[in-house]
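[1] I would like the atomic coordinates for the input below:
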Amino acid sequence: MKYVLGAAALVLATLVSGCSSNYVMATRDGKMIMTKGKPEIDKETGLVKYTDRSGHELQINGDEVSSIVER
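    Below is the predicted model of the structure:
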């Protein structure tokens, strides 16, 4: 019975984590930045706020970003 509950919890965790989309941001100098979730653009400051694959929240100047594509 414990194995069934453990397997069900693992399947549920996998399904829930699959709901958030990852994005790729291309910069003007050719870098590709993989993000967890959709990057947010702050219209007041012009900065793009994103979470990298390691879970760190970072910001980049919006002028440096050439495109944002869902992966």
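[2] rest of the way, CA atoms for contacts and neighbours
    Noted.
[3] neighbours around Val65, how many?
    Applying other CA atoms under 10 Å, we find 19 residues neighbouring Val65.
[4] one more to put side by side:
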Amino acid sequence: MKKALVLPAIALVAIATLSGCTRTSYAIHTHDGRTLISDGKPKETSAGLLGYTDANGVKQQINKTEVKEVSEIPH
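    Presented below is the predicted three-dimensional model:
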């Protein structure tokens, strides 16, 4: 009986741990010195903009000419 409760609990902990590691954040460095944090990889639009989702979950866009560098943030 005890084994029947322990195994599902271990499986739930393992799934929760693995699901937290799947999202990657990126730092968008601008020419004027700002650093913007993107939740997930930023995507270029056909209009010359870089679209990203900020740390609050709000979709944002920045002109590609303002971006100096985009780098992955290690976890």
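[5] superposed, what's their TM-score?
    The TM-score (TM-score structural alignment, normalised by the length of the first structure) is 0.80; 69 aligned residues with a CA RMSD of 1.7 Å.
[6] mind telling me what Lys64 of the second structure corresponds to in the first structure?
    Lys64 of the second structure maps onto Gly62 in the first structure, with residues paired by TM-score structural alignment.
[7] and for Thr22 of the second structure?
    Aligned partner of Thr22 of the second structure by TM-score structural alignment: Cys19.
[8] same question for Arg34 of the second structure.
    Using TM-score structural alignment, Arg34 of the second structure pairs with Lys31 in the first structure.
[9] gap between that match and Gly55 of the first structure?
    From Lys31 of the first structure over to Gly55 of the first structure the distance is 19 Å, taken as CA to CA, to the nearest Å.
[10] what is the burial count for the nearest residue to Met25 of the first structure once chain neighbours are set aside?
    Spatial nearest neighbour of Met25 of the first structure, chain neighbours left out: Ile68 (4.5 Å); criterion: CA to CA, 6 or more residues apart in numbering. By other CA under 10 Å, 17 other residues sit near Ile68 of the first structure.
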